[in-house]
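A.B. asks: Sequence plus the predicted model coming up.
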Amino acid sequence: MDLTEISNRIRSAEASAGRADGSVTLVAVSKKQPDERVAQVLEDGHRVFGENRVQEAQAKWPGFHDRFGRSALHLIGPLQSNKARDAMELFDVIQVLDRPKLARTIARLAQDLGQCPSLFIQVNTGAEDQKAGIAPGETDSFVRECRSLDLPVDGLMCIPPVYEEPALHFALLAKLAERNGLPNLSMGMSADFEAAIALGATHVRIGSALFGDRPTG
């Protein structure tokens, strides 16, 4: 699929769900994609991208910004505390706030830097041992902790288990966000973004459907 087709499917899913046109943001997941593929999407006019690794983003996005103008960058992969400063200086949104130590680090750095990106809390909706994120039952207290640190928490993010029905996880995330007065939901990827939109997603993270499969090796 190309950018136009995916954008049309997003707009159609918005309409089917009774959502306002343009209420869902496409985060184009450019991690590990060849520069020429990313450049093509930039040439087509898209300006919101997701990256998994701080170092990869540092290496490629300054050049793209010089060439195409500023894009909004979302960090959607795990963030080590020792990379937090670099992430805060580069990314507009950090979607992977997943533990109290990282929250405290970001709060301290925000004071030093005088600014802070928008933050989404990653929720481990499937309670998977190998996956990062706050447990659903601890989300309310973690939101309160982040707010006590004056952190700009604007939403929640999840990555459902591969072999479970994603709609169940999307519905849980939406319930947690509503309960905590959080306006944004980052959920839904290439295979299930329309279901996510039906359940309230404001941001969908689409990589392979837009760019093609990432090169191996």
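C.D. replies: Cool, the structure landed. Because the structure is a prediction, the values reported are computed rather than measured.
A.B. asks: all contacts plus neighbour counts: C-alpha atoms, from now on.
C.D. replies: OK.
A.B. asks: which helices and strands does the host helix or strand of residue 5 pack with?
C.D. replies: In this assignment (DSSP states H and E), residue 5 forms part of helix 3-16. Under the contact definition 3 or more C-alpha pairs under 8 Å, 6 or more residues apart in numbering; DSSP states H and E, helix 3-16 sits against helix 193-198.
A.B. asks: The structure to be compared is supplied as follows:
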Amino acid sequence: MNSTLESDEFQGGALLESYREILAVISDAKTRAPHERPVQLVCVSKRQPLKRIVALQEAVGRDDVLVLGENYVQEYRDKRGDLLPHRAHLIGPLQSNKAKEAVSLFDCIESVHSEKLAQNLEKEARRIEKTLPIFLQVNISDDEKKSGFSPEEFQKVAEHWNENFTALQLRGVMTITAFYDDPEGARGDFRRLYELASSTFQAFPESFGGSAPEVSMGMSADYRVAVEEGATVVRVGSALFGTRE
């Protein structure tokens, strides 16, 4: 057998093993979650070699369409055409000058961190007649180094969502917590975000189209804790793909 092929098969097998291990952790953590909803794994593929991403896609199989998480519009644009069928979430900071392209490229934008950005996305989505699911990013840790709405700002924007936005579909909340040495340190933040999403939905269900909002929180180091506290979306990169290049 060709040595390159052997290497590709080994890489695919190792990635598939990591993928299944992560799903098993999620499944176990769900038994302690405050809801019975499914949990979506977003495979964070930013700055990962194209070969590695495709190897995982091939190992998982075409019947299981992966959701890929990307941070950079240009990086995703450059590799998009070489990937197998997938769904793509933008999970990194988005500058206004990249908003137009992001609307056309991504299936969901999780990192809408300001009302101004939402307005720019709305304008472009209307122009190309696209309904775009988005999450509002909440700075639940009140960390000055992190972007996002305060909990109070989030509730205010959600209350008047349907008055101001028609092309953007408010589907949930996302957070990047402050850094904690111990994953347990983020538990309180995760719990607060889940409670915020739940209470806001109870107050303004029509803003979310009548469907309970998604709660995107937790990354490689703490996704188990996030699921236990109510995450319906987790974003896992290095624990799945290994070190970024």
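C.D. replies: Perfect, thanks for sending it. Just so it is clear, the model here is predicted, and its values are computed rather than measured.
A.B. asks: After superposition, what is the TM-score?
C.D. replies: The TM-score (TM-score structural alignment, normalised by the length of structure 1) is 0.91; 210 aligned residues with a C-alpha RMSD of 1.7 Å.
A.B. asks: What residues of the helix holding residue 5 of structure 1 count as buried?
C.D. replies: 3, 6, 7, 10, 11, 12, 13, 14 (16 or more other C-alpha atoms under 10 Å).
A.B. asks: Kindly state which residue of structure 2 is aligned to the last one.
C.D. replies: Taking TM-score structural alignment for the superposition, residue 14 of structure 1 sits opposite residue 30 in structure 2.
A.B. asks: Ok, the first one next?
C.D. replies: Per TM-score structural alignment, the equivalent position to residue 3 of structure 1 in structure 2 is residue 19.
A.B. asks: and the closest residue to its match other than its chain neighbours, how many neighbours?
C.D. replies: Take residue 19 of structure 2 and drop its neighbours on the chain: the residue closest to it by C-alpha to C-alpha, 6 or more residues apart in numbering is residue 240, 6.0 Å away. Neighbours of residue 240 of structure 2 under the rule other C-alpha atoms under 10 Å: 21.
A.B. asks: what residues are up against residue 240 of structure 2?
C.D. replies: By C-alpha atoms under 8 Å, 6 or more residues apart in numbering, the residues touching residue 240 of structure 2 are 15, 18, 19, 22, 43.
A.B. asks: for residue 127 of structure 1, same thing?
C.D. replies: residue 135.
A.B. asks: moving C-terminal of the helix or strand hosting residue 15 of structure 2, what's the next helix or strand?
C.D. replies: Using DSSP H and E, the element containing residue 15 of structure 2 is helix 3-30. Moving toward the C-terminus from helix 3-30 of structure 2, the next helix or strand (DSSP H and E) is strand 40-44.
A.B. asks: what does that next one correspond to over in structure 1?
C.D. replies: Residues 25-29 of structure 1 are matched to strand 40-44 of structure 2 when aligned by TM-score structural alignment.
A.B. asks: Give me the mean deviation of the matching stretch from structure 2.
C.D. replies: Compared with structure 2 after the fit, stretch 25-29 of structure 1 shows a mean deviation of 0.3 Å (mean C-alpha distance after the TM-score superposition for structure 1).
A.B. asks: list the buried ones in that stretch?
C.D. replies: Buried residues in stretch 25-29 of structure 1 (16+ other C-alpha under 10 Å): 26, 27, 28, 29.
A.B. asks: same deal with stretch 130-141 of structure 1?
C.D. replies: Those would be 132, 133, 134, 135, 136, 139, for stretch 130-141 of structure 1 by 16+ other C-alpha under 10 Å.
A.B. asks: and of the residues you listed, the nearest to residue 167 of structure 1?
C.D. replies: For the buried residues of stretch 130-141 of structure 1, the minimum distance to residue 167 of structure 1 (C-alpha to C-alpha) is 15.5 Å, reached by residue 136.
A.B. asks: just checking, what residue in structure 2 corresponds to that closest one?
C.D. replies: Looks like residue 136 of structure 1 aligns to residue 151 there (TM-score structural alignment).
A.B. asks: Against residue 69 of structure 2, how distant is that match?
C.D. replies: From residue 151 of structure 2 over to residue 69 of structure 2 the distance is 24 Å, taken as C-alpha to C-alpha, to the nearest Å.
A.B. asks: Then residue 138 of structure 2?
C.D. replies: 18 Å.
A.B. asks: ok, back up a step: among the contacts of residue 240 of structure 2, which recur in structure 1?
C.D. replies: Counting by both residues aligned by TM-score structural alignment, their matches' C-alpha atoms under 8 Å, structure 1 reproduces these contacts from these: 18, 19, 22, 43.
A.B. asks: Those: which two are farthest apart?
C.D. replies: With distances taken as C-alpha to C-alpha, the most widely separated pair in those is 18 and 43, at 11.3 Å.
A.B. asks: residue boundaries of the strands in structure 1?
C.D. replies: 25-29, 48-51, 72-75, 93-97, 118-122, 153-157, 184-186, 203-206 (DSSP state E).
A.B. asks: could those go into a markdown table alongside distance to residue 173 of structure 1?
C.D. replies: Output for those, formatted as a markdown table (distance: least, C-alpha to C-alpha, whole Å):
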| stretch | distance to residue 173 of structure 1 |
| --- | --- |
| strand 25-29 | 17 |
| strand 48-51 | 20 |
| strand 72-75 | 19 |
| strand 93-97 | 14 |
| strand 118-122 | 10 |
| strand 153-157 | 7 |
| strand 184-186 | 7 |
| strand 203-206 | 13 |
